[in-house]
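sequence unknown, structure follows:
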């Protein structure tokens, strides 16, 4: 990729943002050196790693590599047998602790979890915990080696401590002596050249036997080492040398241990640096809500809801851009400050980011092409030093682009051939664009020239686009409209800003009639497009509403079918039990009667008694199975009123009257979600008192039951509510659903932390009319919902 395009498209600013997300010096360096690739396999691998790291971040949180240190120089010293310093061992320990943390982060919780492209990297990391523990045991900090690092060091330091105590004891005795204390400048013990001394007044130098090590700047104080501690000070110096020797032994042994794992340490550095780089890309993607784009090598770009990553994602207007499939040239027109240049830069920058393995701020399944090079001529490149005008500077750049570009290039041109005579500039621009078209170069350009709009309309492989502008508010909407040329709106804008109408009318006279007609045509097209767009949105809303109503109707129909099947099944089962009971009784009676008839002294009285019992049993059975015939005599049309509670005898279920009797002796009855015309002879009035809202006055009809049956939903959504908020709502919903005779309902509580699901299940356990409940199956919502069956 040429550096000029990277600079113009502000790719370096994206790299700066990426570098900030890296947590180790080596990871930051890797981010700084990231450049777009032209190898499709390498690009796809980079994108896949970024996506997998982003998935891990959403699942487990981010991973820091701040403890990663570059110990490659230390590894070279180990290779030649040198001992490392305390600081170098601290860096190795920090690296290994980071490796242990990364290894733990990358470990799968269960063996059946799906793998990703980062598993191999995490598996390669070797924490070398024994080595790390040994380093931390021996080295407490960069200035301190632990006493227990070796027996020899412990013994030497004990001797040093005892010798120091003896020296202090001797010197304290002298300081506290009245004969000596008067000779001292201060009653304290000091050190000079690593040896303990006393500050003696110069006039008493001959009174205290010892070695003079220093004197004050005024010469009034001499620092004398008394003879009584000279030997002890000498012993202390020897012990210090032994301590240094023991420390060198310890560092040598640690160096030998680390030397055995040179390759693994080197691999840890490489792998964790790469992981730091990958997670930096993932965190960058998360910062602007990026997605992984699809790639092709056919020069086809299809960006859906793309945003410029350097603009505020809450304010920037997403754009849809498609180029390279049906047309290779996209010509963007429209007024200044309308977003043409931003659209141009968005396409270029997203292409560079995608080829660098970075996610792009666009909708899922946006598609980019792999280009060998991206060329851009954007902004003012005027050069005073080289005596180049704006036009000359741009033309120099365009000539270079023409020479270097091919069918595997993306060319972005802003205000092509501006800054010169409009007629000549437009002609020159058309010639340049035709050259790119002939060579199949994917090109996106912006212009104000009307001639180029006509050129795009009449040339195969070219397409117009425009940035929408609201003339009423004098502000751009920043929406990119493919297929429609833009209007400059100079007259409209000038009029809104207060330019007199007579001056605008005068200006229009200087415009060619054909140009004026073309601009009017563009305006008409824009008006038609806006109208069609509004109608399309309305149609989409209607389609959505129809789909929702259709879904509700299908759900109700399904519930109705289930209710009907349940009622018929229960009725058949009840009838079967009644008939079986009657049959068993009759069979037993016949057997008894046969025994009595076979007797020599047949007891006619007993036989008659048995026959009477059979008649009574059959009569009761007939009463239970059949509709009471005399009911018709009791039931009169004037006895039934809307809201009355009744029992439908043929189905043995309760219902509510919702209408008045018709001429056929039938009346509308609401039975749960089932509403049907039922004969008056099949009804039995029930004397039930229910409270009718809102007056709380008792009535003889089930008004509340009717409204519940008519409006109750088959599901309850309590996602986002606390347990305290959700439980009263769930309690009321279960009562309403049961009163409405629903067979099954769905409680939607979501996955989350599981607290809401647990509270729902505890409630269902205690509900007396709940038959059973279970979590949803695949396609029903799985663990995010609970399916409840009523008794």
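Yep, that arrived. Keep in mind that what you see is a predicted model, and the values were worked out from it rather than measured.

contacts, neighbours, all on C-alpha from now
Noted.

Which strands or helices does the biggest helix by length in the chain pack on?
When the chain is parsed with DSSP state H, its longest helix is helix 513-598. Counting contacts by 3 or more Cα pairs under 8 Å, 6 or more residues apart in numbering; DSSP states H and E, helix 513-598 packs against helix 604-625.

so the helix it packs on versus helix 513-598, what angle?
Calculated by axes from the mean of the first three to the mean of the last three Cα atoms, to 10 degrees, helix 604-625 forms an angle of 170 degrees with helix 513-598.

What are the buried residues along helix 604-625?
Buried positions in helix 604-625, judged by neighbour count with 16 or more other Cα atoms under 10 Å: 607, 610, 614, 617-618, 621.

Then stretch 114-125?
Along stretch 114-125, these residues count as buried under the neighbour rule (16+ other Cα under 10 Å): 118, 121-122, 125.

Residue 410: which of these is nearest?
Using Cα to Cα, residue 118 is the member of the buried residues of stretch 114-125 that lies nearest residue 410, at 32.2 Å.

The closest one contacts residue 49, doesn't it?
Yes - contact status for residue 118 versus residue 49: in contact at 6.5 Å, counting by Cα atoms under 8 Å.

What ranges does the stretch 201-350 of the chain have for its strands?
With DSSP state E, counting those that start in this stretch, the ranges of strands along the stretch 201-350 of the chain come out as 210-215, 221-226, 294-296, 301-306, 319-323, 329-333.

Assign residue 444 to helix, strand or coil.
Assigned by DSSP: H, G, I helix; E, B strand; the rest coil, the conformation of residue 444 is strand.

residues near it, how many?
The tally of other residues near residue 444 (other Cα atoms under 10 Å) stands at 26.

wait, what's in contact with it?
Residues in contact with residue 444 (Cα atoms under 8 Å, 6 or more residues apart in numbering) are 329-332, 344, 411-413.

Same question for residue 154.
Residues near residue 154 by Cα under 8 Å, 6+ apart: 147-148.

From residue 168, how far out is it?
According to Cα to Cα, to the nearest Å, residue 154 stands 21 Å off from residue 168.

Same check on residue 16?
For residue 16, the distance to residue 168 equals 60 Å [Cα to Cα].

show me the contacts for residue 456.
331, 462-464.

which of the residues you listed are buried?
Taking 16+ other Cα under 10 Å as the criterion, what is buried in the contacts of residue 456 is 331, 462-464.

another one to put next to it:
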């Protein structure tokens, strides 16, 4: 892809931000290698991997690659027969440990809930070199010293070294305590020079103590002498130290041989762990920036939802919404300087580069990003004294290079197109360039101050105006992008706010041609009308969605109520049968007792009387079941009257005609709702018949209303009506009913509430809301 625009769009700064989140140089190299791709499937794959890393980080909370080191040079050396250093061996051990830890962390996540296909596959390929790690850590400690336990020989040598050093120090301490030696000492201490134990002697006693002078102080006043009595001991100590060094070399050589056997596995581990380091850096970047992986499209539009420039502080950056594609091929942004036009331009280009690099971007759900063949930007002024380039020449040089490379899948970004030359010629040039790029099929985002480009965007079928808003009262930009509305000229308003006289401002206005002034007014008014139409359309869409939601909600409730009714029928049947069965058992017990009594007093009761009683009991439990009523309907042409039971075709529910509005319209009570429906949408219920007589009578909901009117009644009368109505409503399967008692003095409402508070089948009750009748209605929830 085109590289020349990366710096202008600040892409390299984003890579640096992500590189700084890696743990090792391996991860930094992985990020450094990343470049935007124009291949859809490659971009899709990279974004999928990034999404997996984000999921892993979200589920685990944090990712530990502690101990991972770049051991590639050590592996190269060991393959050539070199002996590894202690630090290199230790780095290999900790790198093996890091691989095992990340592999274990991946296995701890349940695969059925979190597939993470790519990450799991890679982690499973990490070689578990536990034995090599254990052997290295058996021989080398965290202090990067070879342990005495590494070999029997090393342990023996170090024991000799400890013993030899003790003997030398004991000998020298005895000399320091000697009165003859004490007067020669500069200080009463033992030190080391050239790996030999010595004592500091005053220079004037140079020939008074037999031994070897190894050093002297800077002033020459002190000589560091190895007394003759410890020369042999020091020599022996030096021999053992050489033996120790040779033994350590043998141990490191053995470890190097073990490493050489698994260099391929270690090389593969390093490649996988380095890639994981880079992936987890992307995931951490997403967490910090609250970024996400956008939906990718091959041919669809670019849609940004609350997009932010990642280099701006999240708390202060004003997010933008923007769509580019379908009917909108070009967006022309106008507005004041420092208002955010260039930031918007950079945001679009940078997020496109980041997406095609597999980086998460700071946007919200609903964002869709296409894969562009190239992202070309003419941003900034590259004047050069050496090259003798003016502002206009600089822009044109870049634009010419862009025009030579673009194709129908390119994204082109122009900042202040046509600037740096005569306004008339610059505007004409800008329009020509835009037309040329549009014919190529590219997507365009351009910023400008020229009114001619506002007209171009307003009249071209594939272009649209946009603006960054400016608050004239505060003289500050809001940085808010508004698509569909061109930026207004605020020069006169700003000048007036700053104190420029009205006379000068009016004179300036007269200098503007009437055509240009009217053009600006027309564009502004048309843009305003378009914005208002879009807002009305949006409101209408919301109202439609709310109506659809309400309709679905009502249908759902009716279906739920019907299910509850059938359940209540079945429950009533079972309860009735249970009662009869219980009565039968109790009667059998009574009959048994009667027979026993009859045997004792046969003259008082006869057997046929007992048989007759038993027969009557059996007839009381015929065992029939409830059968749903069969509905029959009156002819469609039959007129409807108030009180007729009808069925609403669109709802599939029953109701009652409560008012005749016209010859063709009726107000129908359906449950707690009153609906105005046409005659064609209603079917009059003629009658209902049942094929089997039920054991218990259950009132059909179609004959029980969801409300009862108690107005004008005394409390005692109302309570009797409520008692019967509650029984009917419960049997009909209602869960909510309305008691209409009016407001009045409140005595009836108080009596109703007292009664409801004690009723065992009342779950709760409340005063009606404003739309339900307010304090004149009590809404009751039934168990």
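Received the coordinates, thanks. These figures come from a predicted structure and were not determined experimentally.

Work out the TM-score between the chains.
Here the TM-score of the superposed chains, computed with TM-score structural alignment, normalised by the length of the second structure as the reference length, equals 0.75; 677 aligned residues with a Cα RMSD of 4.4 Å.

sorry, back to before: ok, and the most crowded of the contacts of residue 444 of the first structure?
Neighbour-wise, those (other Cα under 10 Å) top out at residue 332, 32 neighbours.

my read: it touches residue 486, true?
Yes - Residue 332 of the first structure is within contact range of residue 486, at 7.5 Å (criterion: Cα under 8 Å).

So for those two, which residues contact both of them?
Taking Cα under 8 Å, 6+ apart as the contact definition, residue 332 of the first structure and residue 486 share the neighbouring residues 465-467.

Can you tell me which of these is closest to residue 708 of the first structure?
When these are compared for distance to residue 708 of the first structure (Cα to Cα), residue 467 wins out at 53.1 Å.

Please, which helix or strand holds the closest one?
Using DSSP states H and E, the element containing residue 467 of the first structure is strand 462-470.

helices or strands up against that strand?
For strand 462-470 of the first structure, the contact count by 3+ Cα pairs under 8 Å, 6+ apart identifies strand 329-333, helix 450-458, strand 475-482 as packing neighbours.

average distance between the helix or strand just after the last one and the second structure?
Of the helices and strands lying after strand 475-482 of the first structure in sequence (DSSP H and E), the nearest is helix 490-496. The superposed helix 490-496 of the first structure is, by mean Cα distance after the TM-score superposition for the first structure, a mean 4.2 Å from where its aligned residues fall in the second structure.

hang on, isn't residue 675 of the first structure packed against residue 669?
Yes - taking Cα under 8 Å as the contact criterion, residue 675 of the first structure and residue 669 are neighbours in contact, 5.7 Å apart.

ok, the two, which is more surrounded?
Looking at residue 675 of the first structure and residue 669 with other Cα under 10 Å, you find the greater number of neighbours at residue 669, namely 28 against 17.

Need the three-state assignment for the more buried one.
State at residue 669 of the first structure, reduced to three classes by three-state DSSP: strand.

Can you tell me the closest non-neighbouring residue to it?
Sequence neighbours aside, residue 657 is the residue nearest to residue 669 of the first structure in space, at 4.7 Å (criterion: Cα to Cα, 6 or more residues apart in numbering).

can I assume that neighbour is in contact with residue 670?
Yes - the pair residue 657 of the first structure / residue 670 is scored as a contact, 6.4 Å apart, by Cα under 8 Å.

list residues touching both of these two?
Common contacts of residue 657 of the first structure and residue 670, defined by Cα under 8 Å, 6+ apart, are absent altogether.

returning to what we had before: for burial, what's the neighbour tally of the residue nearest to residue 669 of the first structure?
For residue 657 of the first structure, the count of nearby residues is 26 (other Cα under 10 Å).

List the residues that contact it.
By Cα under 8 Å, 6+ apart, the neighbours of residue 657 of the first structure are 640-646, 667-670.

same deal with residue 156 of the first structure?
Residues in contact with residue 156 of the first structure, defined by Cα under 8 Å, 6+ apart, are 239, 242-243.

next one: residue 235 of the first structure
residue 163 are the contacts of residue 235 of the first structure under Cα under 8 Å, 6+ apart.

Out of the buried residues of helix 604-625 of the first structure, which comes closest to residue 541 of the first structure?
Closest approach between these and residue 541 of the first structure, by Cα to Cα: residue 621, at 58.6 Å.

need the strands for the stretch 601-750 of the second structure, in chain order.
If you assign secondary structure with DSSP E, counting those that start in this stretch, the strands in the stretch 601-750 of the second structure sit at 630-633, 645-648, 653-660, 665-670, 673-678, 682-689, 707-709, 736-740.

Distance to residue 290 of the second structure for these - can I get that in TSV?
TSV is the format used below for the strands of the stretch 601-750 of the second structure (distance: least, Cα to Cα, whole Å):
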stretch	distance to residue 290 of the second structure
strand 630-633	60
strand 645-648	51
strand 653-660	49
strand 665-670	49
strand 673-678	46
strand 682-689	55
strand 707-709	53
strand 736-740	46
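
Residue 202 of the second structure is nearest to which of those strands?
It's strand 736-740; of those, that one is closest to residue 202 of the second structure (Cα to Cα) at 110.5 Å.

What helices and strands are in contact with that closest one?
Packed on strand 736-740 of the second structure, when contacts are counted by 3+ Cα pairs under 8 Å, 6+ apart, are strand 707-709, strand 777-782.

if I look at residue 250 of the second structure, how far off is residue 84 of the second structure?
With the distance defined as Cα to Cα, residue 250 of the second structure ends up 11 Å from residue 84 of the second structure.

Neighbour count for the two, which is higher?
Neighbours were tallied for residue 250 of the second structure and for residue 84 using other Cα under 10 Å; the higher tally belongs to residue 84 (21 against 14).

That one -> the first structure?
Residue pairing (TM-score structural alignment): residue 84 of the second structure is matched to residue 84 of the first structure.

mind checking the SS state of that match?
Remark: residue 84 of the first structure carries the secondary structure label coil [criterion: three-state DSSP].

Now do the same contact list for it.
When contacts are counted by Cα under 8 Å, 6+ apart, residue 84 of the first structure is found next to 74, 77-78, 251-252, 255.

cool, now which of the residues you listed survive the switch to the second structure?
Compared against the second structure with both residues aligned by TM-score structural alignment, their matches' Cα atoms under 8 Å, these retain 74, 77-78, 251-252, 255.

Now do the same for residue 103 of the second structure: its match in the first structure.
By TM-score structural alignment, residue 103 of the second structure lines up with residue 103 in the first structure.

tell me the SS of that match?
Here residue 103 of the first structure is recorded as helix under three-state DSSP.

From residue 787 of the first structure, how far off is it?
Using Cα to Cα, we find residue 103 of the first structure at a distance of 41 Å from residue 787 of the first structure.
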